[in-house]
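Novice: pasting the structure only:
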C-alpha cells in the first residue's frame, strides 16, 4: 500500500446538511494522497497520477510524527504575488491547476515562490506499517492529529458540529461548500459508499448573455455586461436548446471556423462553483432562460 497509487474513497453529492454528522469546509483544489516514509514524501492524485515532482519544494520539507503514513486530503495553492497587505493569502483553484501542470524542476521552483502549495488533510489510512481502514472516522482522526501537527506544508482540516452554520458561512464567503462525515464510518478504498461522506456545494448564481456557440460540438460562450466570462459546456435540456437555436439564426452576426457569434440579447441564469482568478465562471450549468 505504501508508495503505491491507490484510489481513495469518494464523496456522495448531497443537497442537505445532516445535523448529527461532522462537517468541514470543502477546499478548492484537487484530491491528494500523501505517502510518507522515513522522512521522504510522495504524493498522488485520486486517479493514481504521481505529482511529487510538481510539488517537491513543499513536500521535501514535510516532517510527520511517525515512521510512515498515508494521509488523505487536498492540494490547494496560495497566491503570494497578489496578497493584500495585512491579509492572509488567498487560495485559488487556478493556481493549484497551474502547479499541477508544471513539471520542469526550474519552473516548479519558480512557481513555488508565488503559488505556495498547502495540503489540508482530513484522514489517515495507514500508520507505521498498519492499515487503519477498519477503524472509525473518529478513531482515525485521533491518529491523524497525533501524526500531523500544525505546519506550513500540511494541516489537519478542522471539524465542526454545526454543519448548517458552516455551510451558511461558506456561502457568505463565496467558498465551495462543506463536506460531512459520519463519525462511526469506516474507509472503503476505490468506492463511493452511501451514508458515509457527503459533499454539499454552495453554488453561486448569475444572469449571463449567450454571445457565441461552438460549431462542431456543444458550447455556448457567455458574457456579463459585455465581458466574456467563459463557456457553458453542459448542454441544457433539448427543448431549451431547440428554442435557442431557432432564435440564434436570426441574431447571428459573424463566424469563424470554430465559433458562430450572436448578438448577446438572450439571457439565462446559470449556477457555478466560483469565479476563477481571471473573473470567469467555473463550471457554469444552465438553470433557465430569463423572460
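Specialist: Ah, there it is. Note that the coordinates shown come from a computational prediction; the quantities given were computed from them, not determined experimentally.
Novice: For the rest of this, base every contact and every neighbour count on C-alpha atoms.
Specialist: Fine.
Novice: and residue 141, that's in a helix?
Specialist: Yes: assessed by DSSP: H, G, I helix; E, B strand; the rest coil, residue 141 belongs to a helix.
Novice: Going by contacts, tell me the helices and strands next to the longest helix seen in the chain.
Specialist: Taking DSSP state H as the criterion, the chain has its longest helix at helix 238-251. Applying 3 or more CA pairs under 8 Å, 6 or more residues apart in numbering; DSSP states H and E, one finds that helix 238-251 contacts strand 259-272.
Novice: Output the contacting helices and strands for whichever helix or strand comes after the longest helix of the chain.
Specialist: Reading on from helix 238-251 to the C-terminus, the next helix or strand found by DSSP states H and E is strand 252-255. In terms of contacts (3+ CA pairs under 8 Å, 6+ apart), strand 252-255 is packed against strand 259-272.
Novice: Specify the angle between the strand it packs on and helix 238-251 in degrees.
Specialist: If you take axes from the mean of the first three to the mean of the last three CA atoms, to 10 degrees, strand 259-272 sits at 140 degrees to helix 238-251.
Novice: A further structure is provided below for comparison with the first:
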C-alpha cells in the first residue's frame, strides 16, 4: 500500500480520524518471518534478504509475522539515504556481511499484515497498529515507528530535525497491497525523484572521471523525457557503482532528446541504472532545479520509475 501526495492544503489535520507518522528516508520492505526464517522483499517484489543480514534477528523474536516498514541507515540519529544506497545493490552474502558491519541498518516497522498465521489486511489500521504495538522489538533489528496525534506539531518537528516528512493514515483504513491510496497521505519536506541515467559527462580537466549524469524520466505517455544533468553528490563510491552497472550498456546516440549544450562530450548509455535525486522543483521546460544525487536505487528496476 502506497501513500498519495498531500494537496497544497497539507495532510489532514483531524487527529480523531487520522494518525501521523514520520516519513522515513529509507527503503520500503516487507519482512516475512515464518518457521524461524526471515524473508525480505522490496517494494517491487525483489528478494533482498541477502542484502540485509543485520535483520536476520527478526526470525528469533517472533514465530510468524509479516511486517511492513522502511529499512534505514542511521547516522548521528538521523536516516542517511546516501549510506543506505551503498548497501541496496549488494547481493553477495560476504560483501553484504561486510557492509552490515560498516553501516548497520534498522527496520522501522509501521504496519503488521499477518500475525501468528492470521491475515490482517482487512482489519482497520487502528486494529493493526494496536497489534504491532504489542510486539516487542528485537534488539537493533527493528523498531516500531512511533505514532503521533497532532499533524502540525509533527510537521514542525520533522522539518526542524531534518527528517523526510510526515505520513497521515486514516484510522479506519484497510490495507490495499500495491495500491496508492488516499487513505495514506504523505508530505515530504524535500522533493525527490527516481531518475534513469541516460549518459554522463566527464569532469572538468578529465576525460575519464564522471562529472555529471544525464537524467531522464518517463512522461505520462511512457516516452522518456530529459530532465537535466546532475553532478552534485556524485561521489567516488557512487561513480564506482554506476560504472559497474553501466558497463557494456554504452550507446552511440542518446535514447532521449538531449540539448546540445548538455550532450557535448557526453558518453550515452541505455537507461539501465536508476538514481535518486533531490531537487527544488521543476522549470517550465521540465528540468529539475538544482538536482543533487543521493545514490543508486538498487531496489528499483528501470520500469519502476515514474514521475513524482
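Specialist: Okay, I see it. What you are looking at is a predicted structure, and each value in this text was computed from that prediction instead of being measured.
Novice: Tell me the gap between the longest helix of structure 1 and the middle of its chain.
Specialist: How far helix 238-251 of structure 1 lies from its chain's middle: 33 Å, per CA atoms, centre = their mean, to the nearest Å.
Novice: Sort out which residues of that helix are buried, please.
Specialist: The neighbour-count criterion (16 or more other CA atoms under 10 Å) identifies 248, 251 as the buried residues of helix 238-251 of structure 1.
Novice: Residue in structure 1 paired with residue 117 of structure 2?
Specialist: Residue correspondence to structure 1 (TM-score structural alignment): residue 117 of structure 2 is matched to residue 129.
Novice: burial of that match, as a residue count?
Specialist: By the measure other CA atoms under 10 Å, the count of residues near residue 129 of structure 1 is 12.
Novice: residues touching it, list them.
Specialist: By CA atoms under 8 Å, 6 or more residues apart in numbering, the residues touching residue 129 of structure 1 are 68-69.
Novice: Strands along the stretch 1-150 of structure 2, start to end?
Specialist: Under the criterion DSSP state E, counting those that start in this stretch, strands of the stretch 1-150 of structure 2 are mapped to 2-5, 18-23, 27-34, 37-42, 64-72, 74-75, 78-79, 106-115, 118-119, 142-144, 147-148.
Novice: Can you check which part of structure 1 the third one sits on?
Specialist: Counting by TM-score structural alignment, strand 27-34 of structure 2 falls onto residues 30-37 of structure 1.
Novice: Mean per-residue distance, the matching stretch versus structure 2.
Specialist: Superposing on structure 2 and averaging over aligned pairs (mean CA distance after the TM-score superposition for structure 1), stretch 30-37 of structure 1 comes out at 0.6 Å.
Novice: quick one: terminal-to-terminal distance for stretch 110-121 of structure 1?
Specialist: 25 Å (CA to CA, to the nearest Å).
Novice: which one in structure 2 is aligned with residue 54 of structure 1?
Specialist: Checking TM-score structural alignment: residue 54 of structure 1 goes with residue 51.
Novice: isn't that match right up against residue 94?
Specialist: No: taking CA atoms under 8 Å as the definition, residue 51 of structure 2 is not a contact partner of residue 94, at 9.8 Å.
Novice: and these two? which has more neighbours close in?
Specialist: Neighbour count, other CA under 10 Å: between residue 51 of structure 2 and residue 94, residue 51 has more, with 22 against 13.
Novice: Map residue 143 of structure 1 across to structure 2 for me.
Specialist: Matched by TM-score structural alignment, residue 143 of structure 1 corresponds to residue 131 in structure 2.
Novice: Contacts only, for residue 66 of structure 2.
Specialist: By CA under 8 Å, 6+ apart, the contact set of residue 66 of structure 2 is 30-33, 112-115.
Novice: for the stretch 51-200 of structure 1, what spans make up the helices?
Specialist: 56-59, 93-100, 105-114, 137-147, 163-172 (DSSP state H, counting those that start in this stretch).
Novice: right, and those helices - which one's nearest residue 19 of structure 1?
Specialist: Evaluated with CA to CA, the helices of the stretch 51-200 of structure 1 place helix 163-172 nearest to residue 19 of structure 1, the distance being 6.6 Å.
Novice: after superposition, how close is the closest one to structure 2?
Specialist: Taken against structure 2, helix 163-172 of structure 1 registers an average deviation of 1.4 Å after superposition, with mean CA distance after the TM-score superposition for structure 1.
Novice: Which other helices and strands does that helix contact?
Specialist: In terms of contacts (3+ CA pairs under 8 Å, 6+ apart), helix 163-172 of structure 1 is packed against strand 22-25, strand 177-181.
Novice: could those strands go into TSV alongside mean neighbour count and distance to residue 61 of structure 1?
Specialist: Output for those, formatted as TSV (neighbours: other CA atoms under 10 Å; distance: least, CA to CA, whole Å):
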stretch	mean neighbour count	distance to residue 61 of structure 1
strand 22-25	23	25
strand 177-181	24	28
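Novice: Go ahead and confirm residue 185 of structure 1 touches residue 141.
Specialist: No: with contact defined as CA under 8 Å, residue 185 of structure 1 does not count as touching residue 141 (11.6 Å).
Novice: Please identify every residue contacting each of those two.
Specialist: Overlap between the contact sets of residue 185 of structure 1 and residue 141, as judged by CA under 8 Å, 6+ apart, is nil.
Novice: OK, contacts around the nearest residue to residue 257 of structure 1 once chain neighbours are set aside?
Specialist: What sits nearest to residue 257 of structure 1 in space, not counting adjacent residues and going by CA to CA, 6 or more residues apart in numbering, is residue 215, at 7.5 Å. Taking CA under 8 Å, 6+ apart, we find residue 215 of structure 1 in contact with 257-260.
Novice: do that again at 10 Å, thanks
Specialist: By CA atoms under 10 Å, 6 or more residues apart in numbering, the contact list for residue 215 of structure 1 reads 255-260.
Novice: residues in contact with residue 131 of structure 2?
Specialist: For residue 131 of structure 2, the contact set (CA under 10 Å, 6+ apart) comprises 111-115, 120, 125.
Novice: Need the buried ones from these selected in PyMOL.
Specialist: In PyMOL syntax, the buried subset of the contacts of residue 131 of structure 2 is picked out as below (16+ other CA under 10 Å):
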select buried, resi 111+112+113+114+115+120+125
